[in-house]
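Novice: test case, fold it:
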Amino acid sequence: MKKLFVALAAIGLFFASCEQEPKYKLTGKITGQAEGKVYLSKVQDNDLVKVDSAQLQEGAFEFAGSVTSPELFFIQLDGKKETIQFFIENSNIDIKADVEKLQEAVITGSAEQAVYDGYVKSQKPFAEKNNTLRREFMAARGANDKAKMDSIRSAASEMQAEAEAAIDEFLTSNANSIASGYVKYRMTGNMKLEKMEEMYNALPENVKASVYGNLIKDKIDLQKSVAIGKPAPDFTLNTPEETPFSLSSLKGKVVVIDFWASWCGPCRAENPHMVELYKEVNEKGVEFLGVSLDDNKDNWLKAIEADGLIWKHVSDLKGWNSKASRMYGVTGIPATVLLDQNGVIVAKNLRSADLKVEIEKLLQ
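Specialist: The predicted structure follows:
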């Protein structure tokens, strides 16, 4: 009898432990839409991926589950491009929104969302001022008022410094918040490797263990793998004629990998200078390889022809999910990677004038 009691007690403890597992319960109400499908989504590999779904019942919906750490999720409605962005955590979270103003949703019950709301609120005055200054600058440029343009540039610099100070204050005050980790991850866009490592090393352990801490670490590891002095990772993509072409086939020559896209204004503005440089150095044994971040083949081909880009071009037409751009950690274009004759990375992100200087060093 005693053994039976012990066994039953153990079973009871097992079920009790299961019941105590942290979970979230997400309830919501969408005003202006009574029926339809609602999706719970998250970002994975630069895509918004649906992880759960429910039916609206008189505008109401509900989701339940668990997360290992607070993370940014999204509510999507069928037929709507706008989404509701919020931090989910293992708590009771409530969302109230108007179907025509989803981004203005009111979210309660998530401590991390409350922190992030504070960040957004702190930056809103700077965003509004930036928009005002942009309009004033365009008007001054239209009137060819150079003094006014200089004055606006000065005001914009001061505003940027104030905005950065506000961000620093937020991050310092909320150092242990996962939302703070998310903001730091967003700041790593074009951050230099050394500064990124310094930022990561200063993160509290709970933030390091979060999705955003891991993303920063992954980015550091990637940047190290394609740092100056490292062998350039090989890739194979299709040419406009849909013929596979490998970077490694150019080994033995100085190579410029040029990441660009037809829709990128700065890329198109730089192209004439790149054409001029190519014509000057190609006969000396230098090859260019254009890697497009386009997702529309017609637009890609038209831009090649319109800009007179007479070197080899490749693309997988996956936009920012381009295999090569992700392999090289490209977060903004135009971006260049210069390789020596042995396929080793010797310089990165140089425009045509500085690129020419580095190419000439390799040709000596």
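Novice: from here on, contacts and neighbour counts on C-alpha atoms
Specialist: OK.
Novice: from Phe288, how far out is the closest residue in space to Lys348 that isn't next to it in sequence?
Specialist: Leaving aside its sequence neighbours, Lys348 sits nearest to Val337 (C-alpha to C-alpha, 6 or more residues apart in numbering; 4.5 Å). Val337 sits 10 Å away from Phe288, going by C-alpha to C-alpha, to the nearest Å.
Novice: what residues do the two have in common as contacts?
Specialist: Here Val337 and Phe288 share the contacting residues Val256, Ile257, Asp258, scored by C-alpha atoms under 8 Å, 6 or more residues apart in numbering.
Novice: so the last one is in which element?
Specialist: Element membership of Asp258 [criterion: DSSP states H and E] is strand 254-260.
Novice: now for whichever helix or strand comes after that strand, which elements pack on it?
Specialist: As assigned by DSSP H and E, the chain's next helix or strand after strand 254-260 is helix 265-281. When contacts are defined as 3 or more C-alpha pairs under 8 Å, 6 or more residues apart in numbering; DSSP states H and E, helix 265-281 sits against strand 286-292, helix 352-363.
Novice: who wins for proximity to Leu237 among these?
Specialist: Nearest of the helices and strands packed on helix 265-281 to Leu237, taken as C-alpha to C-alpha: strand 286-292 at 8.7 Å.
Novice: please give the structure of this sequence too, so both can be compared:
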Amino acid sequence: MKKIVLSLLIIIAFISCEKKDGAEGENVHITGNVEGLGQGKLYIQKIQDSALVILDSIIIKGDSKFESNIKLESPEMLYLFLDRGQTNSIDNNLMFFAEPGNIQIETTLKEFFAGAKITGSKSHDLWVEFNKINRRFNEENLTLIEKRLKNELKPNQATSDSIETAYQNLLKRKYRYTANFAVNHSDNAIAPYLALSEIANINITYLDTIQKSMKPDVAKSKYGKMLTEYIKERKTTEK
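Specialist: So this is what the prediction gives:
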């Protein structure tokens, strides 16, 4: 379970594997356009057993528009991976929180991740909303890392203590914000997802609160079940 939690924190590099035959009862219809892409291949992937597996592969040749139909048991974070051929880029992987229904992805070859606009998924809308604030925490953390590195060149204990205090306060603010966001949106799979991907190491009391606040359908979702199992494991380990 801990490996599963860790896998949610990292966008894993593309892992080649065979695509499975189309599943019955496909309930997610994805349409999109990668403006500027004349030739290439797109892969729709998800994390399974700590690795990325392909749900669908789409060949782009001439027409930059694409379409895919997949099956999901519950809302889940997916990855749209762009194979640029011989050109490598850190802007090749686009995360999107998918859910049953119609989802549209509009992006460009130049800004595949940064310029993407995704509509049709309430779960994704909430993830974007969460990240507006969470991005500030990440930026503050990068600033503290820079200060820490500079201090290592000319060590100063007072500066070191100040940086550590600032970091601990930042962590508390991030944890508190994430926990509150999860509880306030306990009717969506974003709640257990954030608990696992952003604050898995938080005091177990907070995770308990999130777990108990989940609506029945969320508790039965993929991430709801994972959170329940993770909490059980934490309580067993910490006894």
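Novice: the inter-axis angle of the strand holding Asp258 of the first structure versus helix 352-363?
Specialist: In terms of direction (axes from the mean of the first three to the mean of the last three C-alpha atoms, to 10 degrees), strand 254-260 of the first structure departs from helix 352-363 by 160 degrees.
Novice: in strand 254-260 of the first structure, what's buried?
Specialist: Neighbour-count burial for strand 254-260 of the first structure flags Val254, Val255, Val256, Ile257, Asp258, Phe259, Trp260 (criterion: 16 or more other C-alpha atoms under 10 Å).
Novice: Ala54 of the first structure -> the second structure?
Specialist: Under the alignment (TM-score structural alignment), Ala54 of the first structure maps onto Ile58 of the second structure.
Novice: wait, what's in contact with that match?
Specialist: By C-alpha under 8 Å, 6+ apart, the neighbours of Ile58 of the second structure are Lys41, Leu42, Tyr43, Phe66, Glu67, Ser68.
Novice: what comes up buried for the host helix or strand of it?
Specialist: Assessed by DSSP H and E, Ile58 of the second structure sits inside strand 51-61. Going by neighbour count (16+ other C-alpha under 10 Å), the buried part of strand 51-61 of the second structure is Ala51, Leu52, Val53, Ile54, Leu55, Asp56, Ser57, Ile60.
Novice: now those residues as CSV including distance to Phe96 of the second structure?
Specialist: Listed next are the buried residues of strand 51-61 of the second structure as CSV, based on distance: C-alpha to C-alpha, whole Å:
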residue, distance to Phe96 of the second structure
Ala51, 17
Leu52, 14
Val53, 15
Ile54, 15
Leu55, 14
Asp56, 15
Ser57, 16
Ile60, 20
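Novice: find me the equivalent region of stretch 118-133 of the first structure in the second structure.
Specialist: The aligned range for stretch 118-133 of the first structure is 129-144, by TM-score structural alignment.
Novice: quick revisit: deepest in the core, which of the helices and strands packed on helix 265-281 of the first structure is it.
Specialist: strand 286-292 (a mean of 23; mean count of other C-alpha atoms under 10 Å).
Novice: who are the packing partners of the helix or strand just after that one?
Specialist: Using DSSP H and E, the helix or strand that directly follows strand 286-292 of the first structure along the chain is helix 297-306. Helices and strands touching helix 297-306 of the first structure, by 3+ C-alpha pairs under 8 Å, 6+ apart: there are none.
Novice: buried ones in helix 297-306 of the first structure?
Specialist: Under 16+ other C-alpha under 10 Å, the buried positions of helix 297-306 of the first structure are Trp300, Ala303, Ile304.
Novice: closest one of these to Met191 of the first structure?
Specialist: Trp300 (28.7 Å).
Novice: okay, now Glu106 of the second structure: neighbour count?
Specialist: Applying other C-alpha atoms under 10 Å, we find 16 residues neighbouring Glu106 of the second structure.
Novice: let's verify it: helix, strand, or coil?
Specialist: strand (DSSP: H, G, I helix; E, B strand; the rest coil).
Novice: please, where are all the strands along the second structure?
Specialist: Assigned by DSSP state E, the second structure shows strands spanning 28-35, 39-48, 51-61, 65-70, 76-83, 93-98, 101-108, 117-119.
Novice: nearest to Met214 of the second structure, out of those strands?
Specialist: strand 76-83 (15.9 Å).
Novice: in the second structure, what residue corresponds to Ile167 of the first structure?
Specialist: So, by TM-score structural alignment, Ile167 of the first structure is matched to Thr178.
Novice: who are the contact partners of that match?
Specialist: For Thr178 of the second structure, counting by C-alpha under 8 Å, 6+ apart, the contacting residues are Phe130, Leu194, Ala195, Glu198, Ile199.
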